[in-house]
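A.B. asks: This is a predicted model, with the sequence first.
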Amino acid sequence: MSEPMSYGDDYKFIPATSIGSGVGIDVLPDLYSHTIQIVNICLVGQPDSKDFVLVDAGMPKSADEIISVTVERFGENNPPKAIILTHGHFDHVGAIIELVNHWRIPVYAHELEMPYLTGKKRYPEPDPTVEGGMVAKMSPMFPIEPINLGTHVEALPSDGSVPHMPSFRWIHTPGHTPGHISLFREEDRALIAGDAFVTVKQEYLYKVLTQELEISGPPRYLTTDWDAARASVEKLEALNPSVAITGHGLPMSGTELTESLQKLVKEFDAIALPDYGKYVSKNIH
């Protein structure tokens, strides 16, 4: 019998909520973004279809809300085919064990993210000294101990395909975490970016609370490799996405998205890179 799944010892409810919490947005007919406190989950599939997946698994203690959102959109007794993780930070795997137990479905993540999802490795500590506001200061309370999904999590296929999402491919976008991925659909250039870039300055409590739309790099207090983060943003901008759902903040589309991403690439150091913090190297170019 396989070992039971477990969260880390520091797993707990985090009391942070934006005005967008509980709100769902139909970004495209088969792309639905729903905000759990301060983070977005994404449901991919036509409403009422039997074939849909969940991207990311919300904040700690949010399983009931996630289940009810899927029931509302896809009906009773109709679980998603799988959960795809952009990465394994606490606010993206917060309800995963309850969801896997409830739905009995597989979880997929990038191979480099597996140690953090199978109890082998903890994430680096958040940096409360990083330039940024209140959320950065709160970050030491964020859970970083690894969760253990045991045999319930599998590595994504190395060919870029995504199980149960035939029209999407995954793109390795490290920096925020080693195995961070984004999901892209060529035919309409729809992008699920995870935290490779976000549309709210996630470090500032006021902006998180009000969800003021503003493109930014990955959340600073948990990003440890800024050179990789910059390369990932460049990679995504080159795809010229028509619409993007990010891990934090509102979806962005059209000219606003194109121009914002171009600006982020051009002014990455000014916009994304913190002026100081323990993961900001002095010799960064």
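C.D. replies: Noted; the coordinates are in hand.
A.B. asks: use CA for all of it now, contacts and neighbours both
C.D. replies: Noted.
A.B. asks: which residues sit against stretch 246-265?
C.D. replies: Identification of contacts with stretch 246-265 by CA atoms under 8 Å, 6 or more residues apart in numbering yields 27, 33, 38-41, 192-200, 202, 208, 211-213, 215-217, 230, 233-234, 237, 240-245, 271-272.
A.B. asks: How about stretch 95-106?
C.D. replies: Taking CA under 8 Å, 6+ apart as the rule, stretch 95-106 contacts 5-7, 57-63, 67, 79-83, 107, 149, 152-154.
A.B. asks: for stretch 178-191, same thing?
C.D. replies: 85-87, 109-113, 167-174, 192-194, 196, 239-245.
A.B. asks: Which residues in it does the neighbour count mark as buried?
C.D. replies: 178, 179, 180, 181, 182, 183, 184, 185, 190, 191 (16 or more other CA atoms under 10 Å).
A.B. asks: could those residues go into TSV alongside secondary structure?
C.D. replies: Output for the buried residues of stretch 178-191, formatted as TSV (DSSP: H, G, I helix; E, B strand; the rest coil):
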residue	secondary structure
178	coil
179	coil
180	coil
181	strand
182	strand
183	strand
184	strand
185	strand
190	strand
191	strand
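A.B. asks: quick one on the thing from earlier: kindly supply the ChimeraX command isolating those of the contacts of stretch 178-191 that are buried.
C.D. replies: Applying 16+ other CA under 10 Å to the contacts of stretch 178-191, the buried members can be selected in ChimeraX as follows:
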select :85,86,87,109,110,112,113,168,169,170,171,172,173,174,192,193,194,196,240,241,242,243,244,245
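A.B. asks: Show only the entries of the contacts of stretch 178-191 found in helices.
C.D. replies: Applying DSSP state H to the contacts of stretch 178-191, no entry is found in helices.
A.B. asks: Tell me which of the contacts of stretch 178-191 fall in strands.
C.D. replies: Among the contacts of stretch 178-191, the members falling in strands (DSSP state E) are 109, 168, 169, 170, 171, 172, 192, 193, 194, 243, 244, 245.
A.B. asks: Closest to residue 53 out of the residues you listed?
C.D. replies: Distance to residue 53 across these (CA to CA) is lowest for residue 168, with 11.7 Å.
A.B. asks: let's bring in a second model and compare:
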Amino acid sequence: MDQEHKEKWEELERDFDHAVPEEISPDIAYYRTLLANVIMIGAPNDSEWILVDAGIKKYQDRILHACEQRYGNKPPAAIILTHGHFDHIGSVKKLVDHWQVPVYIHQNEMDFVTGITPYPPGDPTVGGGMISLLSTIFPTKPDHLEGIVSPLPNDGSIPYLSEWKYIETFGHTPGHISLFREKDRVLIAGDAISTEKAESSFSVFFPIQHVYGPPAYFTQDWAQAELSVHTINELEPDIVIAGHGLPMQGETMKQELSYLAEHFQAQAIPKHKRN
């Protein structure tokens, strides 16, 4: 093996060393990928487990490594997608190729993930940091998951997750969902809210926990997004796992979530934006 290939291999191995799940509770863990979190629901010894979201493209090997650290070679029963943005579904095709499992998303997202409708381009005018400026080059073309993805049931139930329900938290995208479990008040928020400043590359690499609104550069409908934050606040979650940022719980999280709901227009909606 020549020196160049040896260095690349060693770099890949180092990356995989970091591809490990962080346990939040005995049956919930997450892996923080480059841009967005993937969440694993199910204890290591459970007969079934579920993966929520699938990161960016070419991250499948790291996601597989993290999942295998927790579950061995046991595949998930299904993959649930909170929405269809590139940083949440990027590796889903490769994961399905490996696991041969079903994928579910809200009906309103189906056109975006089956080759029909593109998302609007990122809005660099919202400010907040380098990621906003880069958002114009983020993929927005409709993905081609036809034959792979199916719509979720329209009654709020989630296949293979009898204790959970999905909540329609539209606004960031037209069919965005969050997942909620009543018994311990755990909320998997997707991008309905963030717990880091998603527009800032500094925050991505040096995360400081705080409750923010949805990533502004990709949010399509701010009125709907505000209603969704009120919906989340009314659920009174004890633990919040957002698509961007570290999990949060406790009184500080609850106070910040309540403040965001009450002051959404000042706290979340950019002063300058395209629409």
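C.D. replies: That came in fine, so what should we check first? Model, not experiment: these values are computed from the prediction.
A.B. asks: Buried only: go through the contacts of stretch 95-106 of the first structure for me.
C.D. replies: Using 16+ other CA under 10 Å, the buried ones in these are 5-7, 57-63, 67, 79-83, 107, 149, 152-154.
A.B. asks: if we can go back for a sec, ok, of the contacts of stretch 246-265 of the first structure, which come out buried?
C.D. replies: For these, a burial check counting by 16+ other CA under 10 Å picks out 27, 33, 38-41, 192-200, 202, 208, 211, 213, 215-217, 230, 233-234, 237, 240-245, 271-272.
A.B. asks: what lines up against residue 196 of the second structure once you look at the first structure?
C.D. replies: Under the alignment (TM-score structural alignment), residue 196 of the second structure pairs with residue 200 in the first structure.
A.B. asks: For residue 142 of the second structure, see how far away the residue mapped onto residue 42 of the first structure from the second structure is.
C.D. replies: Matched to the second structure by TM-score structural alignment, residue 42 of the first structure sits across from residue 39. From residue 39 of the second structure across to residue 142 of the second structure, the span is 24 Å (CA to CA, to the nearest Å).
A.B. asks: what's the answer for residue 132 of the second structure, then?
C.D. replies: From residue 132 of the second structure to residue 142 of the second structure the distance is 21 Å (CA to CA).
A.B. asks: quick one, strands of the stretch 51-200 of the second structure?
C.D. replies: 78-80, 103-105, 149-151, 157-158, 161-168, 177-181, 186-190 (DSSP state E, counting those that start in this stretch).
A.B. asks: Just put those in CSV and tack on distance to residue 274 of the second structure.
C.D. replies: Below are these laid out as CSV (distance: least, CA to CA, whole Å):
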stretch, distance to residue 274 of the second structure
strand 78-80, 31
strand 103-105, 28
strand 149-151, 31
strand 157-158, 35
strand 161-168, 25
strand 177-181, 24
strand 186-190, 23
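A.B. asks: More neighbours: residue 132 and residue 142 of the second structure, which one.
C.D. replies: The residue with more neighbours, out of residue 132 of the second structure and residue 142, is residue 132; 23 against 19, by other CA atoms under 10 Å.
A.B. asks: Return the residue of the second structure aligned against residue 30 of the first structure.
C.D. replies: Match for residue 30 of the first structure (TM-score structural alignment): residue 27.
A.B. asks: neighbours of that match, just the number please.
C.D. replies: Using other CA under 10 Å, residue 27 of the second structure is surrounded by 14 other residues.
A.B. asks: coming back round to it: any idea how far the closest residue to the match of residue 42 of the first structure other than its chain neighbours is from residue 123 of the second structure?
C.D. replies: Once flanking residues are discounted, residue 39 of the second structure sits nearest to residue 30: 4.2 Å by CA to CA, 6 or more residues apart in numbering. Distance, residue 30 of the second structure to residue 123 of the second structure, by CA to CA: 28 Å.
A.B. asks: same check, this time on residue 98 of the second structure
C.D. replies: For residue 98 of the second structure, the distance to residue 123 of the second structure - CA to CA - is 35 Å.
A.B. asks: Name the residue in these two with the higher neighbour count.
C.D. replies: More crowded of residue 98 of the second structure and residue 123, by other CA under 10 Å: residue 123, with 21 against 12.
A.B. asks: was I right about the more buried one contacting residue 217?
C.D. replies: Yes. Here residue 123 of the second structure reaches residue 217: they are 4.6 Å apart, a contact under CA atoms under 8 Å.
A.B. asks: overlap in contacts of the two?
C.D. replies: Common neighbours of residue 123 of the second structure and residue 217 (criterion: CA under 8 Å, 6+ apart): 132, 135.
A.B. asks: Give me the aligned partner of residue 137 of the second structure over in the first structure.
C.D. replies: Match for residue 137 of the second structure (TM-score structural alignment): residue 141.
A.B. asks: same thing with residue 216 of the second structure?
C.D. replies: Aligning on TM-score structural alignment places residue 216 of the second structure opposite residue 220 in the first structure.
A.B. asks: give the contact list for that match.
C.D. replies: Counting by CA under 8 Å, 6+ apart, residue 220 of the first structure makes contact with 127, 130, 131, 132, 136, 202, 203, 272, 273, 274.
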